[in-house]
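**Student:** here is a sequence with its predicted model. Questions after.
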Amino acid sequence: MKFKFERLGLLDYAEIELADLTLICGENNTGKTYATYAIYGFLRSWRQILHVVLESEIDDLLKENEKYQFNLEVMFSEKKLESYFSKMGEIYVAGLHRAFATDEALFNETKCRISLTQSFDLLSVEYQRQVKAGSSGKVIATITKEAESPILEVLVADAESLQRRFGGLSDFIVDAIADIVFSPYLPGFHISSAERTGSAIFRKELDIARTRMLNALHQMDSKELRRNPFLLFKEMDTGYPWPVEDNVDFVRQLEELDKRTGELARTHPEILKAFDDMLGGSYKVIKEQLVFQNKGADKRRFSMNESSSCIRALLDVSFYLRCKARAGEFFIIDEPELNLHPKNQRAFARIVARLVNAGVKVFITTHSDYLIKEINTLIMLNQKTMHSKKVQKDYKYEDDELLDSEKIRLYITDRVLRENPAGGRRIRVRTLTAANIYPDRGIEVPTFDETIELMNEIQGEILYGGEFSFGDEF
């Protein structure tokens, strides 16, 4: 899937193709967060947007079609599917400010176009869902699709349900289409925002929903609220950016999440072991108390307030990997290097590689040269020549840590010359430039290389640039 943005915050233009491993690098305040939040916002809201796009069309088809059958292959051919995604992008932009919890005017000129870079076979999908009426549990309709058939069929037991304004049958049909046709392109997701360290400390105090409700109640007139209680929800639709809000909500539920074991933890326990080895211990919930327990003889336990910044920074990542992660999902992590020693930045890069090879799609923003260099090492070792195999063995790299360069996309924030739409001289625009990635050399990242080379030049000048005399002071 590819996102194209125009006039998105600090970015004049950006084109991002999501790969198995997608990375964005660049200097501070150049647009990385805008791109990340915008993509996350779409992943979070696409189902609601799809209802806006499809409901009137489904309502019309229900009226015309006595058998309530939908040929999904005809409705969602490759060309038509592209059109639906394009419409979803247009609708999303109208509400983009909600994802950033900011003023609507900031994105008045923003454009978003979403296109597909791969196709999925919807024929193979089998689907069945019963639609029940409220607390009675009465089945009012059954929605089914058989494997290898393009037909989605709706068997209606209660015709009155078609007349309902709210919660009508069209809602459930759109949900079925979302699951069958769209979800293969837009799977589940989790984000670890850069604010995760603070969330780990103050997670019990951070009740965003309660705070927003209290603020809205304080600001609204009581008579107005009694006349239209739905206004309360409208007033509550402000606060924190969605990635931050969702991150806080996630860490507030860790004691409950601890009771679950996710698909990734069951199928790839070695990834969790590598993660705990990197930290030198593991997170535990003991008598409703969240602690970090060191490995070793003493096995000392520390609350989050007592733990190091590294332990707090990776709290939500650990619980996501252990309790929720599964193949096919998007895992977005903003600056994974936060509070990590270079040794652990390298170790985290190897964990990322294992996640990618286990089927989890990873999206990273980073300033870490160590992380990128380690990813380069994993790409180069994947050549599997006699020499690279020897290096792999000597430095104890596992096969599931090696990375295929074809599965990676890296983008660098940049300023480049483009044609001026108004004519005349070319103009310099802020954008994302795709990095060159080679199987034998890894990724070229000038934003890091230039800084390191300049530092080396300065130190070289200090050490060797002037003539030394005995009376010189150091």
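**Tutor:** Perfect, I can see it now.

**Student:** use CA for all of it now, contacts and neighbours both
**Tutor:** Fine.

**Student:** Tyr68 versus Tyr37, what's the distance?
**Tutor:** Counting by C-alpha to C-alpha, to the nearest Å, the gap from Tyr37 to Tyr68 is 39 Å.

**Student:** these two: who's more crowded?
**Tutor:** More neighbours surround Tyr37 than the other of Tyr37 and Tyr68, with 22 against 16 (other C-alpha atoms under 10 Å).

**Student:** next one for the comparison:
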Amino acid sequence: MFDFSKDLIILCGPNNTGKTYAAYSIYGIYSLAQNNRRRKPIKGRTLQTFEEDGSISLNIEDFFNEVKKQFIKEYEDSFIKFLPSLFAADDSFFKDSQISIQIEDKDIINDIYTKGFKNQIKLGSNLTIQLEKAPESLICEIITIQEGPQHSVFKSLGAELVYDTLIELFSQSIFNHVYITPAERSAINIFSRELSVRRNAIIDELLELREKKSEIDPLKKVQRYPLPIRDSLAIAEDLGNLQKEKSDFEFLANRLEEYVLKGKIKVSKEGDLQFTPNKGKVKNLNIHLTASIVKSLSNLVFYFRHLAKKGDFIIIDEPELNLHPDNQRIIARFLGEIVNNGFKVMISTHSDYIIRELNNMIMLHSGGDKAKELISKYEYKDYQLLDYNRVGSYLFKTNKNVSLEMSETGFEVSTIDEEINKLNRTSEDIYFSLFD
């Protein structure tokens, strides 16, 4: 079980224990809501009054409690059916899969009132519904409706539109917009064009087989990769258009370029990623000619410069990928800065450097006034420090995961500590046996 009330979630553990499956599944859960792939529950009893009278003062919390159980059940069922597409695997692979979603009601209701909602719902000139926020309730009233034989039809449709709006509000409040950087990101940045050409060839094959009415299913070739990789490929293929968008978090992209990449990322006229090092005569290097660190982090730079929105849920598989220990520590501090700028973050890591640095940031936050001198001495920033109450960590072992204890001194990952201690003992034994 994962607690998504935390702002930083850390997945740890040996290889082949399910961390990537967990990260992909969580991405799928949020993506399901983000792309409206789920089925919608049946209309609640409360809105029958609206359908009959054309107006209602609706207590959102009461309505949510009325539809909550069914909303969750429909979502869980939709996700299980979505798993084969999520992982690009055969249906039989997930025949025994289960999921359980639990929701804290008050957080959802408070979030809806904080974010607000549309003032009007319109269906052309035939139907207009006015929504007004009142203390602890929502007033819904049909203010325009087409007269005539279809009057009752539009009244019923109005109830459905109000219902869909409320369900969408619940969904958006429960499931943040999600973005993932999979461990395959370096290859995606290099080979996205080639993979796109291959996919177009498969589509041509699909059309040809349809004309021949073949029983072969070429769609299985199209969905060869799990959804996180497919979505990352889609972004990589559309950089030219996406760069027209501007994010309020470009300063985070600049931070990565300045302190880690030591250069600037840009998108060429052809829609390809390019890199210009701060020190060097060569400019606008194509991404396949750059260092592995640039290939690994360029998509994150692009995300913060063009796509990021406050409240996004960012999943980073192995943030330490291709990074020297000094840069792993910088990335750990950067994770703290992301969290403190209103993002929710999940990482999967094997890095002792990242874990120890995160623990340093937790201890310095917990230290109060006594920590000020240490913060200055070791060049930390207040906006990097982490409140341990906002951090959750999970240790994966074969076929299970356990929540790790989090305190003002951070957390311990036994599997990593054991290997470090074993290596230290082995090195000491070898040295003193041979050279002392």
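**Tutor:** Looks like it arrived, so ask away. Because the structure is a prediction, the values reported are computed rather than measured.

**Student:** show me where the stretch 251-400 of structure 2 has helices.
**Tutor:** Per DSSP state H, counting those that start in this stretch, the stretch 251-400 of structure 2 carries helices over the ranges 292-302, 325-340, 352-366, 372-377.

**Student:** please convert those to TSV, extending it with distance to Asn15 of structure 2.
**Tutor:** Converted to TSV, the helices of the stretch 251-400 of structure 2 look like this (distance: least, C-alpha to C-alpha, whole Å):
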stretch	distance to Asn15 of structure 2
helix 292-302	20
helix 325-340	19
helix 352-366	15
helix 372-377	34
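
**Student:** out of those, which comes closest to Asn16 of structure 2?
**Tutor:** helix 352-366 (18.1 Å; C-alpha to C-alpha).

**Student:** next, the buried residues of stretch 261-275 of structure 2.
**Tutor:** For stretch 261-275 of structure 2, the neighbour count (16 or more other C-alpha atoms under 10 Å) marks Leu261, Lys262, Gly263, Lys264, Ile265, Lys266, Val267, Gly271, Asp272, Leu273, Gln274, Phe275 as buried.

**Student:** now do stretch 342-357 of structure 1
**Tutor:** 344-357.

**Student:** ok so, going back, out of the helices of the stretch 251-400 of structure 2, which gets nearest to Lys69 of structure 2?
**Tutor:** helix 325-340 (31.0 Å).

**Student:** how far away from the center of its chain is that closest one?
**Tutor:** Centroid separation between helix 325-340 of structure 2 and its chain, computed with C-alpha atoms, centre = their mean, to the nearest Å, is 18 Å.

**Student:** can you check stretch 404-421 of structure 2 too?
**Tutor:** Using C-alpha atoms, centre = their mean, the offset of stretch 404-421 of structure 2 from its chain centre is 25 Å.

**Student:** quick one: map Ala234 of structure 2 onto structure 1.
**Tutor:** In structure 1, the residue paired with Ala234 of structure 2 according to TM-score structural alignment is Asp249.

**Student:** tally of neighbours for that match?
**Tutor:** 17.

**Student:** tell me which residues touch it, please.
**Tutor:** For Asp249 of structure 1, the contact set (C-alpha atoms under 8 Å, 6 or more residues apart in numbering) comprises Asp207, Ile208.

**Student:** circling back to that earlier point, which among the buried residues of stretch 342-357 of structure 1 gets closest to Pro241 of structure 1?
**Tutor:** Distances from Pro241 of structure 1 to those, taken by C-alpha to C-alpha, are shortest for Val352, at 25.4 Å.

**Student:** that closest one maps to what in structure 2?
**Tutor:** Using TM-score structural alignment, the partner of Val352 of structure 1 in structure 2 is Leu335.

**Student:** now swap in Val291 of structure 1 and tell me
**Tutor:** So, by TM-score structural alignment, Val291 of structure 1 is matched to Gln274.

**Student:** if I look at the closest residue to its match other than its chain neighbours, how far off is Phe275 of structure 2?
**Tutor:** In this structure, Gln274 of structure 2 finds its nearest non-sequential neighbour in Asn286, 4.6 Å apart by C-alpha to C-alpha, 6 or more residues apart in numbering. According to C-alpha to C-alpha, Asn286 of structure 2 stands 7 Å off from Phe275 of structure 2.

**Student:** closest to the centroid, which residue in structure 2?
**Tutor:** Val178 (2.9 Å; C-alpha atoms, centre = their mean).

**Student:** looking at it, it is touching Asp312, isn't it?
**Tutor:** Yes - Val178 of structure 2 lies in contact with Asp312 (C-alpha atoms under 8 Å); the separation is 5.7 Å.

**Student:** quick one: buried residues of stretch 227-243 of structure 1?
**Tutor:** Neighbour counts using 16+ other C-alpha under 10 Å place Leu232, Glu235, Met236, Thr238, Gly239, Tyr240, Pro241, Trp242, Pro243 of stretch 227-243 of structure 1 among the buried residues.

**Student:** so who does the third one touch?
**Tutor:** Pointing back at Met236 of structure 1 there. Contacts of Met236 of structure 1 by C-alpha under 8 Å, 6+ apart are Arg212, Met213, Asn215, Ala216.

**Student:** now the equivalent of the residue nearest to the centre of structure 2 over in structure 1. Nearest residue, chain neighbours left out?
**Tutor:** Aligned counterpart of Val178 of structure 2 in structure 1: Phe189 (TM-score structural alignment). The spatially closest residue to Phe189 of structure 1, leaving aside those adjacent along the chain, is Phe330, at 4.5 Å (C-alpha to C-alpha, 6+ apart).
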